[in-house]
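> Predicted model and sequence follow; I will ask about them next.
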Amino acid sequence: MRPAIFRSQKPKMANEAKPCPCDIGDKMDYGGLGEEVQIEHIKAYIVKPASSSKKAIIVIQDIYGWQLTNTRYMADLLASNGYIAICPDFFVGKEPWNPSQDWSTFQDWLEDKKATNTNREVDAVLKYLKEQCGASQIAAVGFCWGGTVVHHLALQYPQIKAGVSIYGIIKDTEERYQLHIPTLFIFGEKDAVIPLDQVTILEKRLQEKCPVDFQVKVFPGQTHGFVHRKREDINPSDKPFIQEARMDMLKWLRKYV
């Protein structure tokens, strides 16, 4: 079962001089099947499966924020496969990135939104899932910025059962290869944000140092954001890769959660 998709629009980048390589893509006009809740100091979108479940997935936003309909669609997709899915506002009320902003200002915008500075929010969400939802097996899936958060969780939170990092990695520490949880990394071959040489280094170092199961998979011809920011019905040449990546995500979660 898949949640319904509604019409979409593909906005033109407003800043042509320094376009953001992290294009917002096909922004869905999609209402979502869940609800918004308050969890301590943050808001979150949560959707539950048709049948009771003790399995939950933390769905972590990209730079366009927790309210991006594409990310909520992915949360609904996970719920339709039997998981409690929750997408918290890990920017804690701060404005998400806007495609019209100048890419040269991105690092300044990111300064107070470090993917590795999310433990307080993660702790609150884990507590909520356990105490309010009865979840005993919890995994994490993240996109772009959220994929980097998943990499961070794989290093810091052994109580999380598994992670799926979709075009997001920690780049600046040698400790990033000592994963504590089984982690699937998904990338696009033509990603302008994470070039292939970085993916090659990641896989090589994980093979040398990682003590748990992992997989690094690169999808040919695909750009950053393809798994959740491309509509398969209006990108027919990309459709097989979009569907395969989503199936890989689900298979990895079923294996470990």
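Received the coordinates, thanks. Residues are numbered from 1 along each chain as shown.

> from here on, contacts and neighbour counts on C-alpha atoms
Noted.

> How about the contacts made by Glu203?
Taking CA atoms under 8 Å, 6 or more residues apart in numbering, we find Glu203 in contact with Val216.

> you'd agree it is in a strand?
No - counting by DSSP: H, G, I helix; E, B strand; the rest coil, one finds Glu203 to be helix, located in no strand.

> Check the gap between it and Lys255 for me.
In this view, Glu203 and Lys255 are 21 Å apart by CA to CA, to the nearest Å.

> swap in Lys239?
When distance is defined by CA to CA, Lys239 is 24 Å away from Lys255.

> Who has more neighbours out of those two?
Lys239 (17 against 9; other CA atoms under 10 Å).

> Please enumerate the helices of the stretch 101-250 of the chain.
Taking DSSP state H, counting those that start in this stretch, the helices of the stretch 101-250 of the chain run over residues 106-110, 119-132, 145-156, 196-209, 226-229, 239-256.

> Can you tell me the closest non-neighbouring residue to Gly168?
Gly147 (4.0 Å; CA to CA, 6 or more residues apart in numbering).

> Test my guess that that neighbour contacts Val141.
Yes - counting by CA atoms under 8 Å, Gly147 touches Val141, with 7.0 Å between them.

> joint contacts of these two?
Common neighbours of Gly147 and Val141 (CA under 8 Å, 6+ apart) are 60, 164-166.

> who wins for most neighbours among those?
Going by other CA under 10 Å, Ile166 tops the shared contacts of Gly147 and Val141 with 31 neighbours.

> who touches it in this structure?
Ile166 neighbours (CA under 8 Å, 6+ apart): 141-144, 146-147, 185-187, 227.

> on that earlier part again, what's the distance between the residue nearest to Gly168 and Leu206?
Gly147 is 16 Å from Leu206, by CA to CA.

> again, but for Ala135
Between Ala135 and Leu206 the distance is 30 Å, computed by CA to CA.

> Then Tyr64?
Look at Tyr64 and Leu206: by CA to CA, they are 29 Å apart.

> Which of Gly147 and Leu206 has more residues huddled nearby?
Neighbours were counted for Gly147 and for Leu206 using other CA under 10 Å; Gly147 has more, 28 against 20.

> Can you give me every residue that contacts that one?
Taking CA under 8 Å, 6+ apart as the test, what Gly147 contacts is 60, 62, 141, 164-169.

> Below is structure B, check it against A:
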Amino acid sequence: MGLYSTGSGAGNPLSSASMSTTPRHLLLRKPTPRHHQLGFLSTFAFPLLHTSSGSRACNSSCQRSSTENIGRKITCSLLKVEDDVNDESCELVSGVELSVGEGADSINAHLFKAVKNNNGTGILLLSDIFGFEDPSTREFAYRVACNGYNVLLPDLFRGDPWTKDRLEDRPKNLFDKWISEQEPQRVAKDIATSAKWMVDEFLAAGISKKLGLIGFCFGGGRVIEVLAKDQGAYFGIGVSFYGTRIDTSVASKLRVVVFKGRGHGFAHRPQSFEEDEDAEQAFMMMRNWLNDGLVANTC
């Protein structure tokens, strides 16, 4: 499945939007890390970096919220809830920074886990050029986890993401140089390492299920490549938002939904009330797509 937006920059590969899936299968989406031995499917199996006595209420329709504290436990629910709601009716999400892989192949990542009502399904989330520590991307990962998932967000750029100050103040040739240094084979290997780590964790817990794959921009383009090569080995479904640098020869069977007039990044970084509304619609479409492909059909 594919989602695209069109706006004033629609001709620019950095200004499109897409949601994609393996057709069931369509060919076609710093603090020093603490190292944990994770059995991440067991309740509270991994520690928080630190916890706060307060919890945050959220729901399936909350679009923007603070994610300054990656280790904070937050309260989520598929239903609209109030601040004084009983926690027993809410979903809880825990977050931790960790390292996956071994030796030189290890990479940093954030793991977001639904603590209650965990559906035993893993999602690999691939960031845009701003990397795995970008607040908008981490908030999106929290929100996906709120729906019962275990979401792994790896550092695709090995500690060297593109930054917003570079975007605003640096000439395009510096971006071209930076992006050329993101060696495709290395990125593909890091994605494979992350996927294998998740699969191994599930198998260790006695669960054999396909993973979901989500990506934005740069990560969205990698979703298409990964699913085309994977052919259903690890992943059962994928979503690519505004994927860039895509090999169109492997994307001929995408389902695409277009949001006219929306700018690049609208789904996870909306800039207006109108974009908020379409971002909400895109999230709900993605949520239903993931549920139908990964949860409902495996029950």
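Arrived safely, thanks for sending. What you see is a predicted model, and the numbers here were worked out from it, not measured in a lab.

> Just give the TM-score of the two.
Laid over one another, the chains give 0.70 as their TM-score (TM-score structural alignment, normalised by the length of the first structure), with 198 aligned residues with a CA RMSD of 2.2 Å.

> residues near Phe202 of the second structure, how many?
Phe202 of the second structure has 21 neighbours, counted by other CA under 10 Å.

> so what corresponds to Ile39 of the first structure in the second structure?
Matched by TM-score structural alignment, Ile39 of the first structure corresponds to Val100 in the second structure.

> With Leu126 of the first structure instead?
Aligned partner of Leu126 of the first structure by TM-score structural alignment: Ala195.

> For that match, give its distance to Ala141 of the second structure.
According to CA to CA, Ala195 of the second structure and Ala141 of the second structure sit 16 Å apart.

> cool, Gly263 of the second structure as well?
From Gly263 of the second structure to Ala141 of the second structure the distance is 21 Å (CA to CA).

> The two: who's more crowded?
Ranked by neighbour count (other CA under 10 Å), Gly263 of the second structure and Ala141 place Ala141 first, with 29 against 24.

> what residues are up against the residue mapped onto that one from the first structure?
In the first structure, the residue matched to Ala141 of the second structure (TM-score structural alignment) is Ala75. By CA under 8 Å, 6+ apart, Ala75 of the first structure lies in contact with 46-47, 59, 85-87.

> residues in contact with Leu202 of the first structure?
Leu202 of the first structure neighbours (CA under 8 Å, 6+ apart): Tyr177.

> Spit out the contact partners of Phe219 of the first structure.
The neighbours of Phe219 of the first structure, taking CA under 8 Å, 6+ apart as the test, are 186-189, 241.

> and the longest strand seen in the second structure, what does it pack onto?
As assigned by DSSP state E, the longest strand anywhere in the second structure is strand 91-100. Here strand 91-100 of the second structure touches strand 74-77, strand 107-114, helix 135-146, helix 184-204, going by 3 or more CA pairs under 8 Å, 6 or more residues apart in numbering; DSSP states H and E.

> Touching the second one from outside, list them.
It stands for strand 107-114 of the second structure. Counting by CA under 8 Å, 6+ apart, 33, 40, 91-101, 132, 141-142, 145-155, 158, 190 sit against strand 107-114 of the second structure.

> quick one: the nearest residue to Gly95 of the second structure once chain neighbours are set aside and Ile123 of the second structure, what's the gap?
Nearest residue to Gly95 of the second structure, sequence neighbours excluded (CA to CA, 6+ apart): Phe112, at 4.5 Å. Phe112 of the second structure is 10 Å from Ile123 of the second structure, where distance means CA to CA.

> which residues are common contacts for those two?
150-152.

> Now tabulate those residues in a markdown table and tack on secondary structure.
Below are these laid out as a markdown table (three-state DSSP):
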| residue | secondary structure |
| --- | --- |
| Asn150 | strand |
| Val151 | strand |
| Leu152 | strand |
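
> Output the residues you listed in CSV, with distance to Lys172 of the second structure appended to each entry.
Shown next, in CSV, are those (distance: CA to CA, whole Å):
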residue, distance to Lys172 of the second structure
Asn150, 37
Val151, 33
Leu152, 31
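
> Pull the number of nearby residues for the closest residue to Arg245 of the second structure other than its chain neighbours.
Excluding the flanking residues, the one nearest Arg245 of the second structure by CA to CA, 6+ apart is Gly221, at 5.8 Å. Around Gly221 of the second structure there are 24 other residues, counting by other CA under 10 Å.

> Would you quantify the distance from Gly221 of the second structure to Thr248 of the second structure?
Distance of Gly221 of the second structure to Thr248 of the second structure, given as CA to CA: 10 Å.

> Which neighbours do those two have in common?
With CA under 8 Å, 6+ apart, Gly221 of the second structure and Thr248 have no common neighbours.

> and the helices and strands packed on strand 91-100 of the second structure as JSON lines, adding distance to Arg170 of the second structure?
Shown next, in JSON lines, are these (distance: least, CA to CA, whole Å):
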{"stretch": "strand 74-77", "distance to Arg170 of the second structure": "37"}
{"stretch": "strand 107-114", "distance to Arg170 of the second structure": "27"}
{"stretch": "helix 135-146", "distance to Arg170 of the second structure": "22"}
{"stretch": "helix 184-204", "distance to Arg170 of the second structure": "23"}
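
> Just to check, Ile60 of the first structure is in contact with Phe91?
No - applying CA under 8 Å, one finds Ile60 of the first structure not in contact with Phe91, separated by 10.4 Å.
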